[in-house]
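K.L.:
Sequence unavailable; structure follows:
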């Protein structure tokens, strides 16, 4: 879309504000105070308008909202919109501030009494086209599609959808000029406008294609056969009224609201009212937005869409950071490098950052590195920049050797942003960096787990500083250049800024962590875990490429067999991945029942539907098996060998430390946490993780760790007694729930109890339990009621935890990790319920995450001291995997479970179990 005066941009403000309200968390003017004014919809609206203004430059704009009160449609049909829920109070409270901030941002605001926003937009669109303008309407409302023509386009920025003439025709099966007829036939459930009974989009489009218009269809209503024809004839008297209700008016009198129509001058783009806007942002707690205006640097603010949750007040450190001058240097001589090395040795703490050839930490090579020793003072050491204009740089290997003593000195304190990555980069050059004492990514993760932890967000949020982006230097997509080709002067400004900003952010975050003993302990654990994870990632695990190739071949044969079986059951070949073809075969040809529909009204064939239909039909069962095996093949047996280091045959998974809000690690490239070990084919994947000759694989994992944590947290006497007595806790639960002795518990009852035990930890409802066990809801509810009667401490813990979460906005693990719950007081019921489930589960998952991290650190320390030949190679959920000399197996069996069980003292004993084998699967 070009920036031209021929564009009129109309925003469906009513659509926007509802989307903003439901898309954003429950933000408040005073963060953490649920009694202060709600601000989530306001913030979302500001962000959406900023983004839209950048995406669609226009000379004329307007933001249109529905006015309160009835319209002509209510007079025409008293039940119009009768089924709509009232506007949530928290959204209603934000309407006036939203109107205010939209005006301050330079957008004319229209609310016309007695006229809906759609009708105002329709009228303005026609006025704009009449004056030669191109009109762009931004809305998620499909009803506005009837306005589309060669000069009017509807865009939906939330999902990237563009409804021009071709887009409307492709989406609905009719061109825009037939959309009113289409909507009349289909009706509008949202607005409670009936259509023709049992006539959906597909039938409506077919009829209109056949007869050309609603009027022509009505004339031939007697020719339509079957139930659909009768329903059409039954609706003939209603259709004229229905058509009036769904038709957007394009001739409203807006002159009172826009004096001077049809000149449209009242909608000329206005400038932002900076002073008033800053006051508004301060009033509603949007301190980062206020700081950006204060800095008066729109070019530095990027696209004007800062982090959605960036409301942290700036400290004195942050204020100084955004106002000071900087002294950045490029090191191109040995003399300057030696001078800077003296500064590095003398500094209390050095911000250290690398610029590299790749994001792949195992293969990345250094292009340059930067140092910051005090606020505003930084230097860049370019080492591998290329190109005709690149200056002569110090030799990379020699410069690294000159720096090695400082880099490997544990007594020289260093700071980084995501230090584990930089450790790998230096290790690729044979340097083991020591002395890393701080990581700003991990500081943010400990303090504000629910917020973004990248340096750009951190600097903007905590210091008000915005800077050069990687894309500014290197470009995007196919045109992106390697960092080594960036001119050194520009690279230096970027790299120095990174190191400098890292030091700035640290100076804001570290005092907040120091102020809490609990957070200090969790942060120390994260720093130590980063070191251990670096070692584990560096070790990697050997995979048997030949075994994987055989498994891929066998899976491929079975997948082909399943395709042929599916064709025979369907009576024809078809695309197994096409929802449209599946729907036609399932429901039209084979007469299977429709389980549910998609948001657009199509008959769903998703995984849940396939599982339900597979209970009674063989074809869905084959498709489920086909999908499962295809995923195994593409994700694991085909890919693992490709991801292995070609020299060593080892796979080096990456552990993302600052992703999961519970503290759990995330494994990727490859993801080893999602191997489906409940199926035989999935377990075979683990057979390919092997040990070299003379060595074995060992697996040591915590037993029923989350249930033990539940017993500790709840203090329930029956649960505590079961664990202290060394009982099978699922059998003990079955005995309690079914009222029998331990000896009388059947395998089926134990299975039920296991589902109940783990299900309640994850907030499973009676409906979920019924579905999981294949029983009715009443029986499931009775099981849950009986469980809580036998374990009242668990019930009380759940109630107390939800209440505490609502009062303080977060919960904690046993060790003090803080787990934020921004939606715990949300007016949105489903979101609030999800937050309540998280409040119950997060302390258990988070405590389990803390325990496995403590175990990793403790075990690694013992290995370093006593058994350096034993390598820790994987961490998956509550399990540690080792590669070791066969002769060390007895030592590991005796020592590692004891270390893991001894990292914490809970109200119940921790238990870790160990297995040893030639491969990972055998070790289980």
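P.N.:
That came through, no problem. No experiment lies behind these values; they were computed from the predicted model shown.

K.L.:
From now on I want contacts and neighbour counts done on CA atoms only, so please keep to that.
P.N.:
Fine.

K.L.:
And residue 154, which helix or strand is it part of?
P.N.:
strand 152-156 (DSSP states H and E).

K.L.:
ok, now residue 168?
P.N.:
Per DSSP H and E: helix 165-172 holds residue 168.

K.L.:
Once you drop chain neighbours, what's closest to residue 548?
P.N.:
residue 637 (5.1 Å; C-alpha to C-alpha, 6 or more residues apart in numbering).

K.L.:
what about that neighbour, how many residues close to it?
P.N.:
Residues lying near residue 637 (other C-alpha atoms under 10 Å) number 23.

K.L.:
ok, now the one 10 residues further on?
P.N.:
One way to gauge burial is a neighbour count; for residue 647, by other C-alpha under 10 Å, it gives 6.

K.L.:
same check, this time on residue 483
P.N.:
Residues within reach of residue 483, counting by other C-alpha under 10 Å, total 21.

K.L.:
correct me, but it touches residue 472?
P.N.:
No - using C-alpha atoms under 8 Å as the test, residue 483 is too far from residue 472 to be in contact (11.4 Å).

K.L.:
From residue 707, how far off is residue 781?
P.N.:
21 Å (C-alpha to C-alpha, to the nearest Å).

K.L.:
actually residue 98, not the one I typed
P.N.:
Counting by C-alpha to C-alpha, the gap from residue 98 to residue 707 is 47 Å.

K.L.:
Could you do residue 340 as well?
P.N.:
In terms of C-alpha to C-alpha, residue 340 sits 54 Å off from residue 707.

K.L.:
ditto for residue 832
P.N.:
From residue 832 over to residue 707 (counting by C-alpha to C-alpha), the distance is 25 Å.

K.L.:
How about residue 511?
P.N.:
Distance from residue 511 to residue 707, by C-alpha to C-alpha: 36 Å.

K.L.:
the more surrounded of these two?
P.N.:
The neighbour count for residue 511 versus residue 707, taken as other C-alpha under 10 Å, is higher for residue 707 (18 against 11).

K.L.:
elements contacting the helix or strand hosting the more buried one?
P.N.:
Assigned by DSSP H and E, residue 707 belongs to helix 705-714. Other helices and strands packing on helix 705-714, by 3 or more C-alpha pairs under 8 Å, 6 or more residues apart in numbering; DSSP states H and E, are helix 717-724, helix 747-761, helix 792-808, helix 829-866.

K.L.:
try it against this one:
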């Protein structure tokens, strides 16, 4: 609940951003959707209504409107930039089906529903907000959308719904200035520099949030920055503004809310007077929301939630609208601080007697490889915790504190915590090795609800209905704020203790959910041990030869310049190759090339597939494709890899993400090694810069065609199994069967087409998709797929069975039981249903591969540590593991790694093969 002096007076105008709240409501319940007795998913309507009623109950609202995007027409932003919001997935069908009900409920509450054709809801809200502000009225914008921060003022505030309960976080002009050191009007410039991936706003390459704030404090606006681009001290910012001024201007036009628009409405008319009880009763009965009727004093009907709760176990889950959200109560918990060396020794003795406890580290940075330790908190009982600051208040230094706690942490006892990889890495950097088995509540939550958010605040809200103390209360939001080092021990201690306490409380709850979801073994046998493995790999890092990087970068820059000169000569003028508008003018107006396809706004498209087709008509489209791929390689890797090398270790320490992908695969960031191109020569050259220690070798071990082998084992297809059992080439065999010829007669082109089908079929590739990939007629692609299914009937049967199982269970699962929930599997929307069906087929295969390589990593890690090897595991990329090996261990390491990878997850009658090689760099070894 907001403090009394934070809310506007009763005559304020409340403008509610409908779709953002509906999205939020839908995804709060994504892993356990609200389904009524008619089989309707009512999550979005339920959560939206609950938030709206909370707002009405807490504030005596007189003027209000709920604003929707009209959705039928393209907006001016789409006309301005046809890639605007291009990477957004369509809303889930279940959410869309809730929208008419939400509108009826809003109208029943006598709140105007606004939709203005051709105008986004943001602009409608912005125009009305400024209109009311001009009349000296207070305005409250209810939305989680950050873009509205540009409207903040002394009269305009934002109520941002908090996650997990129905409280609202209040943003004002003053809180914005405190947070960013800028005026709210400058938030437009900040967004223009940063870009916005959710709306596909390009921004300026090389400028993130922190740099944007710093630049705007000095230069105030995008336009002034462009004028002074040459004067900027930072290389990335200077080059970014010099090379991407047009993108900055475009981005600013895209992100600015158009408050001057005439939306044909007067804010004074947006009044609510009395409920339409008849309408509300009807819609609440339809959705079985009779508890809301009780809340509003409206008589309910039959079939209410209360009457069905006792009978339907699926409705036993308490979704929390009436249960008071728990928060830190200093009187109810026993949190203590270790202040002296004497107290430290006594605490260490007590902790050493515990067989199981949670711990959490506080540090000066989110990067564990560069952060300083600020303190450690521990909990071995709910509502009890101890904080050990480093150094201690009696000036006992950090090293001395760790000398006492280190041996306790190293013992073979179970450690609980949230995102333990961070804590393990941080402590490794401070010379402390954490031993024992782990229970990571972030990883556990990922296994039971893979589509949800997994940070500690969200998990505490979701699982315990507990609202944690925000870190912003201690150090402020985001960048240029204090670190935990500047926070007084007395202030930091409750926050730190709460982290350990809540992690301890979460563990038992999540253990039960893991068991209910049949993924307890996946957690304890695969994912929890992997935390130790990944922490060790990240801490080890890999050596990077920056001289090779510089050489490659120089070559790419020379290639870009050469392509540009060639394009400009052919075009007869210079233009911005990266501008789709300018490129379109050259291709379709000046050169009069045929329009292959159009954007949603009717403009000629210049997307990759179009340029590929046009490359047979003229040289420029093919050159532009070369330029784009080269530029992407340069900007994504060559411009930043060298900067990521650790100043002390001289190595690159990528971060492996264990909870990002719904299939169970690992991803990586800073840098993203999974996306380094391997099929192009330029992409392969980047791997040349990854090198071992002097005199050592890099060893690459790669599962051969593992997903097809898993497919053969799962399907039991005789033909596919036989090929692998006999050591044949699966792509040649597929081509021979599809084309009805002998394997020795298969041409390279036929094998290539069969390979695309082999890898495409398990991912639901369509005839049209295959035709696009292979540049063949759709009819030919359809015939190939049809013949493939005939040739491998077991595979065809399996694909059907996987979809049917997902429809029956509501989720797909791997051979070991890892699950991915599929709420759209029975959707009436064919596109949404088809996408879910593709996931139902793909996830069991790709997820099983992920399980297999994780098991191998765990076993190899244990062998390396237990047998005292010098060999180190460095990277995991797709189906490949990369090691750094001394010469005297090379033969033994190859044998051991091959054994552990092949035996990680035996496949029924299908051999697992590992391709292995070594070299002086990653390219040579792969």
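P.N.:
Looks like it came in fine. It should be emphasised that the depicted structure is a prediction, and the values quoted were computed from it without experimental measurement.

K.L.:
Figure out how far the helix holding residue 168 of structure 1 is from the centre of its chain.
P.N.:
30 Å (C-alpha atoms, centre = their mean, to the nearest Å).

K.L.:
helix or strand right after that helix?
P.N.:
Assigned by DSSP H and E, the successor of helix 165-172 of structure 1 is helix 179-186.

K.L.:
against structure 2, where does that next one fall?
P.N.:
Mapped onto structure 2 using TM-score structural alignment, helix 179-186 of structure 1 covers no residues at all.

K.L.:
buried ones in the very next helix or strand once past that helix?
P.N.:
Per DSSP H and E, the first helix or strand lying C-terminal to helix 179-186 of structure 1 is helix 201-211. Residues 201, 204-205, 207-208 are the ones in helix 201-211 of structure 1 that count as buried (16 or more other C-alpha atoms under 10 Å).

K.L.:
how about helix 201-211 of structure 1, aligned to which bit of structure 2?
P.N.:
Counting by TM-score structural alignment, helix 201-211 of structure 1 pairs with no residue of structure 2.

K.L.:
Just the angle for that helix relative to helix 179-186, thanks.
P.N.:
Put simply, helix 201-211 of structure 1 runs at 130 degrees to helix 179-186, going by axes from the mean of the first three to the mean of the last three C-alpha atoms, to 10 degrees.

K.L.:
returning to what we had before: give me the contacts around the helix or strand following the strand holding residue 154 of structure 1.
P.N.:
Moving toward the C-terminus from strand 152-156 of structure 1, the next helix or strand (DSSP H and E) is strand 161-163. By C-alpha atoms under 8 Å, 6 or more residues apart in numbering, the residues outside strand 161-163 of structure 1 that reach it are 145, 148, 153-156.

K.L.:
Kindly report the same for stretch 487-495 of structure 1.
P.N.:
Residues contacting stretch 487-495 of structure 1 (C-alpha under 8 Å, 6+ apart): 328-330, 353-355, 369-370, 379-382, 385, 389-391, 467-469, 473, 483.

K.L.:
Inside strands: which ones of those?
P.N.:
328-330, 353-355, 369-370, 379-382 (DSSP state E).

K.L.:
Buried subset of those as a ChimeraX selection?
P.N.:
Of these, the buried ones can be selected in ChimeraX as follows, counting by 16+ other C-alpha under 10 Å:
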select :328,329,330,353,354,355,369,370,379,380,381,382
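
K.L.:
In this structure residue 731 of structure 1 contacts residue 755, no?
P.N.:
No - checked against C-alpha under 8 Å, the pair residue 731 of structure 1 and residue 755 is beyond contact range at 11.7 Å.

K.L.:
which one of those two has more residues nearby?
P.N.:
Higher neighbour count among residue 731 of structure 1 and residue 755: residue 731, with 24 against 17, using other C-alpha under 10 Å.

K.L.:
Which stretches in the stretch 301-450 of structure 2 count as strands?
P.N.:
Using DSSP state E, counting those that start in this stretch, the strands found in the stretch 301-450 of structure 2 span residues 326-327, 334-337, 356-363, 373-381, 384-389, 414-417, 438-440.

K.L.:
JSON lines for those, including distance to residue 287 of structure 2?
P.N.:
Shown next, in JSON lines, are the strands of the stretch 301-450 of structure 2 (distance: least, C-alpha to C-alpha, whole Å):
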{"stretch": "strand 326-327", "distance to residue 287 of structure 2": "29"}
{"stretch": "strand 334-337", "distance to residue 287 of structure 2": "44"}
{"stretch": "strand 356-363", "distance to residue 287 of structure 2": "42"}
{"stretch": "strand 373-381", "distance to residue 287 of structure 2": "42"}
{"stretch": "strand 384-389", "distance to residue 287 of structure 2": "43"}
{"stretch": "strand 414-417", "distance to residue 287 of structure 2": "40"}
{"stretch": "strand 438-440", "distance to residue 287 of structure 2": "38"}
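
K.L.:
Which of those strands sits closest to residue 168 of structure 2?
P.N.:
strand 326-327 (14.5 Å; C-alpha to C-alpha).

K.L.:
Pull up the gap between residue 887 of structure 1 and residue 534 of structure 1, please.
P.N.:
On the measure of C-alpha to C-alpha, residue 887 of structure 1 and residue 534 of structure 1 end up 26 Å apart.

K.L.:
let me redo that: residue 65 of structure 1
P.N.:
54 Å.

K.L.:
Which one's more surrounded, these two?
P.N.:
Per other C-alpha under 10 Å, whichever of residue 65 of structure 1 and residue 534 has more neighbours is residue 65, with 25 against 17.

K.L.:
Okay, buried residues for the host helix or strand of residue 49 of structure 2 please.
P.N.:
Element membership of residue 49 of structure 2, judged by DSSP H and E, is helix 43-58. Residues of helix 43-58 of structure 2 classed as buried: 43-55 (neighbour count, 16+ other C-alpha under 10 Å).
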